[in-house]
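J.: fold the stuff below for me.
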Amino acid sequence: MFVSYKWLQDYVDLSGIPAEELAEKITRSGIEVEGVEVLNEGMSGVVVGHVLEKEQHPNADKLNKCLVDTGGENPVQIICGAANVDKGQKVAVATVGAVLPGNFKIKKAKLRGEESNGMICSLQELGFESKTVAKEYAEGIFVFPNNAEPGKDALAELGRDDQILELGLTPNRSDCLSMLGVAHEVAAILGRSVTYPDLTHDEGSEKASESISVAVEAKEENPLYVAKVVRNVKVAPSPLWLQTRLMAAGIRPHNNVVDITNYVLIEYGQPLHAFDYDRLGSKEILVRMAKDGEEIVTLDGQKRTLTPEHLVITNGTEPVALAGVMGGENSEVHSDTTTVLLESAYFNGQTVRKSSKDHGLRSEASARFEKGVDPNRVRAAAERAAQLMAELAGGEVLSGSAEVNYLEAEPAVVTVHIEKINRVLGMNISGNEMQSIFTRLGFEVQEDNGAFTVTVPTRRGDITIEEDLIEEVARLYGYDNIPSTFPVSASAPGKLTDYQQKRRMARRFLEGAGLHQAITYSLTSEDKASQFALQPSDLTRLSMPMSEERSVLRLSLIPHLLETLKYNLARQNDQAALYEMSSVFISNGPGEQPLEKERLSGAVTGLWHLNQWQAEKKQVDFYVVKGILDGLFDRLGLKEHITYQQTKRDGLHPGRTAEILLNGVSAGFIGQVHPKLQKQMDLTETYVFELALQELLQTEAEPLTFSVIPRFPSMTRDIALVVDKDVVAGDLQSAISEAGGKLLKDVSIFDLYEGDKLDENKKSLAFSLRYFDPERTLTDEEVTKAHEKVLRTVEEKFAAVLRG
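T.: From the prediction side, this is the model:
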């Protein structure tokens, strides 16, 4: 909503409150002022000029040599290229030394050998937007009315000595889509009163109801329709003050009749429409739902095909307007119009929105009906428009109006207690202060034993419950006055929970390891939703999805991470390591809220290390990603609780996939994406993991312990064991660790051999065993005894043979 500061002063006294200060006060009261535009900012030296003479430029066909009286001692010569310049006109002249928008300075010049002392200006050159300039002046210079005085400040005459406040209104504050609505808001903030326009005007003896009859079939969609008749109007350009006010509000002037309806729209927030009574085709107005396939040509010249969901105004037989949206071409006001039928009505917002949306017609009128207009301003707006037509168009207003009224518009009555207001706000506002706030807002208020009964005027349709009144008290008392207090129970400073600390620790570790955090959609398609799911579940479907690609909630984070890798690889970013920590959604059955489970997933592809100087490269493989997870488990204190077990999963490489067990229970997996899926998605060799994050972080971690730096040497023995190919190296390693007892501190595998020196179904696994006692130096006999026990155990459990 664009609000003219000068226009606003017609309704509320703004003395002593500059526009910038007013904008600040409005913003602090809860309605954001997005900006204050000074219309004449940076401009100077523009005056009204009188073209005394005009002749063809001797050296240019498209230029005119004009002698212009600018209010000085002598007229000045100005060369003008506008096609519509003529002798006798009053025009806007930028004199020598004037400054126009964009810091454009006017200097003396010679054009084709003729001296030019200034510039005759168009409205666009004075900062007006082209869309707000009347069509007759859209090309060429602007011409003032004949009573304009040469030498006067042209910017002031054009209303540019004004400031425009741009209000960013939320949908509930439709009351401020009018100058009077903004005036009520400003008056409440400043503690001043609102002055309404005087609606008194002369009326003829003939009754409007004798010239037009009104009937409404669609009573729910149009509960109130008011029609007034104005005769003997003279259609002409509007007075300059009216044109400039409309242009400041972003509306293009047309003629006095149409401009008056737009003026009242901005003033009262009530859309109006003017029909040419003689072109209406009857003396009847019938409001009904359109017939299927019925057509109307609207004011923009477009033929519209209607359906029974569209509300239309008809002359009894054919549509003459699309209700609340746009009038019809067949009843448009023309320059020869002499009798005007003025419509002011209350239309259902949803019905107007349906028509507006179906036909792609968004207008100032439809926007207001959609958000809600004040039903008690319908008649007042009609009277205001009739008054202005009598004053500015010389019309004769017929007595009364023809109307149909099924509307029951009662003000809302809401009761709220003083104690509740203070309790909710955490403040101690006095009852008198609260009552003053309600009174300033124009609400009727009665107080009884600490309870306010507030009668809310119909212009404030957003106030219906106690909490709405509490908000009004808070914003007008001042959000800045709400005291800062500590929570009552705050005996200790706030801190992260143990779960939050661990989650943050996990993020920092992964980012330190070289992974970048990704955030992907929770919505996915049916074919991707179940891929890589850690826990099988029915799908949770959206009741009204925007598309099939976003129709269900995900069960795994990996599919979208792979899409992200694909996006990067397609753009020559061939090294990518991503992780995501977010929720998947496990179905609880039809109609039930799904269960959210937090997961930690990652996807890595490309080179892990690249050192071009030393020509060293390290491709991502299973053990790189496993090493990242081992480091993470170690950081979380879960290393002793985690084991890996070879497994097979859909979508993953059958020989490079492991299940991650937490205390023997599945808590995730790690593996390479199956080569077929990699090829299908145009991925290079890619490794992924997914962990049940909640289960991991809720597991009690091992307490942090410290050990003394060893003073005694350790002894290392290496063994190569020949076993069957189906023996898992991890099982063998676990058996060695258990058999080695307290002296065996570390077991690591360092070699795998399969070749022609072994049987086809055999393999050799080499382990390094480190023996150590922190209290003394071990003897060969002690180490040999423990080592022999290890060899006996692996021979008994795995038929392992020591390789010679």
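
J.: switch to C-alpha atoms for all contacts and neighbour counts from now on
T.: OK.

J.: ok, now how distant is residue 227 from residue 345?
T.: 8 Å (CA to CA, to the nearest Å).

J.: for comparison, sequence B:
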Amino acid sequence: MLVSYNWLNEYVDLNGVSADELAERITRSGIEVEGVDVLNEGIKGVVIGHVLEREQHPNADKLNKCLVDVGEEAPVQIICGAPNVDKGQKVAVAKVGAVLPGNFKIKRAKLRGEESNGMICSLQELGIESKLVAKEFSEGIFVFPHDVEVGTDALAYLSRNDYVLELGLTPNRSDCLSMLGVAYEVGAILGNEVKWPKSSYDVSEEQASNYISVKVEAEEDNPLYVAKIVQNVKIGPSPLWMQTRLMAAGIRPHNNVVDITNYILLEYGQPLHAFDYDRLGSKEILVRRATEKEKIVTLDDAERTLSSEHLVITNGTEPIALAGVMGGLNSEVQSDTTTVLIESAYFKGTTVRRASKDHGLRSEASARFEKGIDPNRTHEAAERAAALMAEFAGGEVLEGSVEVNTISYEPKVVTTTLSKINSVLGTSVTASEVKAIFENLKFEVVEDNETFTVTVPTRRGDITIEEDLVEEVARLYGYDNIPTTLPISAATPGVLSTYQAKRRKVRSFLEGAGLLQTITYSLTSKERAKQFAIEDGKEIVLAMPMSEERSTLRLSLVPHLLEVVQHNIARQTHANSIYEIGSVFVGKEGEELPEEKERLSGVLTGLWHSHQWQGEKKAVDFYVAKGILDGMFEMLGLTERVTYRRAELDRLHPGRTAEILLNDDVVGYVGQLHPETLKELDLPETYVFELALQTILNIETEEIKYEPIPRFPSISRDIALVIDRSTPAGDLEKVIRTAGGSLLKEVRIFDLYEGDKIAEDKKSVAYSLRYYHPDHTLTDEEVTKVHEKVLTALEEQFGATLRS
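T.: Prediction:
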């Protein structure tokens, strides 16, 4: 809802509160003001000018040479390209030195050899959106009424010396979809009265009932329909002040009759429609449901096919409007219209919403009907429209209205107590403060022994229960004034469980390592459900899947992560490091429901890091993926419990894949995709991992203990072992660490050799071993003794020999 500050000031005294301060106070009361637009921002030096002479530019077919009085000693010559500029017009002129939107400064210039001292402006050039400019001025300059004063501020006549507040309304606050509704809200905030507009006019002796009859078949959809007749109207432009208010609210002016109906919509929140009475084709209005395949051509010149779920206004036989949404072209008010039928009605919101959705017609009127209007304003809005048409269209209002009224609406009566309000809000407001808040909202309130019985006006359909009254007190009392307290029952603050804390640490570590988190579907196709799964299980297929691609619960996260990588690479993002923590669903034979287990999966491809200046590039490989997991296990305190074992798994490279074991139980894998899989998915070299996260995080670990930095020097020994090619280096390391005992603090592999001077079935693996004692400097004898144990153990278990 766009609210003009100056217009609002006519309904409620703003006490000189600035637009920005008012926006802040409205926001603090519970309705967010999304912005304040200064309409004349960045514009100066624009005045009313009078075109005294106009002639064709001697050197240009599309330019005009105009002599313009701008209120100074002598008129000035201005070259103008607008096709509609003419002698005798009052126009907006940006004088030399003026500034227009976009910091466009007006200077003296020569156009095709003729001097130009200023610029005759269109509304678009003054910052008004093209879609809001009336059609007659959309491709040329704006022409003011003749009674405007030359040399005065043009922006003042255009009501651009104004501020527009944009309210971000929630669906329950439909009462603020009108200027009067906002006035009630602001009046409650400032403690001021609301001034209603007056509706007075001279009544013709003729009766409206002699011209029209109204019948409603669909009473549930339309319980209230009011029709008024205005004769002898003269179609023309509406008053400039009305046009500018419509434009400020985002509505394009058309003519005086249509503009009045839109003006009332903004003022009262009651949508109206004006029919050309002489084009109705009958003296009857019949409101009914449409028949199947019935046709109507709406005001946008589109033929629409209706159904029995749509409500239509008819002339007894054919539709003339789609109720609450848009009028029909066959009854449109046009330049020759002399008699107008004003429709003011209450339509059921769900019926209007259905028609609006089915036909893709979202209008200001339909939005208000959908959210709910105040039935008490339906008659008042019709009277106000008739009064304005009499004043600004020269019409004669026929006596009385023709209506069908079966609506039943009574104001809600809701009760609350002071103790309830204070206990919910944690405040200590007094009974007099609460009563004053309800009175400022213009609610009828009766207090009896700190019990408040509130009669809620029909404009506030959102208030139906006691808690709604408490909310009204809270927001008008001021959310900032409500003290900060903990609930009485909160003995201890909430904390993460051990599992949750570990999972958060895992996320933090992986993101710190450069991986990005993703979230993918839990549903996949039957063909991919078991791919890359750690644990085999029965597939769980949906009874009514949306598609075959989303028909089966997943047993692994990896297939969907590979889809993400495919998507990214197709969009030129070649380096991908992603992970997901999510659930898989393992079905058990004989059980209807699957077991839900949490997994951690990741996919890496492309460059791991690149420093162009140094010319360094490193592509992702097996050891990058393994290194990330090693760092995570170290962070979780599981390094000594985790081992890797070469494995051959489906769809993974047989020589670059390892199972991950925790306490000798398989908890996952890490490896490269098989070349055939890469070709199938059209991916470059890609590495994946998946872990049974639930198992890993549920392992109890010892508390981290402080270990001082060694005070005494260490001794390093390097060994190169000749062993069978099939012997895993990790198995050697286990034996080395066991045999080395407490003195051996570090084991690191630094070389692998296969080739000349080594038998074909052998390989050489070199390790660096570091020994130290926390209490004294080790002697060569102590180290040699332990080192010999290591070599003996390697020889006995693997037949390892030292390479000479």
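
J.: need the TM-score from the superposition.
T.: Aligned and superposed, the two chains score 0.86 in TM-score terms (TM-score structural alignment, normalised by the length of structure 1); 790 aligned residues with a CA RMSD of 4.0 Å.

J.: tell me which of residue 227 and residue 345 of structure 1 has more neighbours.
T.: residue 345 (28 against 24; other CA atoms under 10 Å).

J.: please identify which helix or strand holds the more buried one.
T.: strand 340-346 (DSSP states H and E).

J.: can you list contacts of that strand?
T.: Contact with strand 340-346 of structure 1 is made by 222-231, 233, 270-277, 333, 369, 373, 375, 378-379, 381-382, 386, as judged by CA atoms under 8 Å, 6 or more residues apart in numbering.

J.: these in strands, which ones?
T.: 224-231, 272-276 (DSSP state E).

J.: quick one on the thing from earlier: what angle separates the strand holding residue 345 of structure 1 from strand 272-276?
T.: Orientation check (axes from the mean of the first three to the mean of the last three CA atoms, to 10 degrees): strand 340-346 of structure 1 against strand 272-276 gives 150 degrees.

J.: distance from the chain centre to strand 340-346 of structure 1, please.
T.: 36 Å (CA atoms, centre = their mean, to the nearest Å).

J.: which part of structure 2 matches it?
T.: Mapping strand 340-346 of structure 1 onto structure 2 (TM-score structural alignment) gives residues 340-346.

J.: tell me the spacing between the closest residue to residue 440 of structure 1 other than its chain neighbours and residue 13 of structure 1.
T.: Closest residue to residue 440 of structure 1 apart from its sequence neighbours, by CA to CA, 6 or more residues apart in numbering: residue 188 at 4.6 Å. Residue 188 of structure 1 is 12 Å from residue 13 of structure 1, where distance means CA to CA.

J.: neighbour count for these two, which is higher?
T.: residue 188 (21 against 17).

J.: doesn't residue 443 make contact with the more buried one?
T.: No: Residue 188 of structure 1 is not in contact with residue 443 according to CA atoms under 8 Å; the separation is 10.5 Å.

J.: ok now do the nearest residue to residue 641 of structure 1 once chain neighbours are set aside, which residues does it touch?
T.: Leaving aside its sequence neighbours, residue 641 of structure 1 sits nearest to residue 663 (CA to CA, 6+ apart; 5.1 Å). Contacts here follow CA under 8 Å, 6+ apart; on that basis residue 663 of structure 1 touches 641, 642, 643.

J.: would you turn the residues you listed into a markdown table with distance to residue 565 of structure 1, neighbour count and secondary structure?
T.: Shown next, in a markdown table, are these (distance: CA to CA, whole Å; neighbours: other CA atoms under 10 Å; DSSP: H, G, I helix; E, B strand; the rest coil):
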| residue | distance to residue 565 of structure 1 | neighbour count | secondary structure |
| --- | --- | --- | --- |
| 641 | 31 | 18 | helix |
| 642 | 28 | 18 | strand |
| 643 | 28 | 17 | strand |
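
J.: count the neighbours of residue 484 of structure 2 for me.
T.: Neighbours of residue 484 of structure 2 using other CA under 10 Å come to 10.

J.: what about the strands in the stretch 451-600 of structure 1?
T.: 451-456, 516-517, 523-524, 552-553, 576-586, 595-605 (DSSP state E, counting those that start in this stretch).

J.: in structure 2, what range does stretch 14-31 of structure 1 match?
T.: So stretch 14-31 of structure 1 sits over residues 14-31 in structure 2, by TM-score structural alignment.
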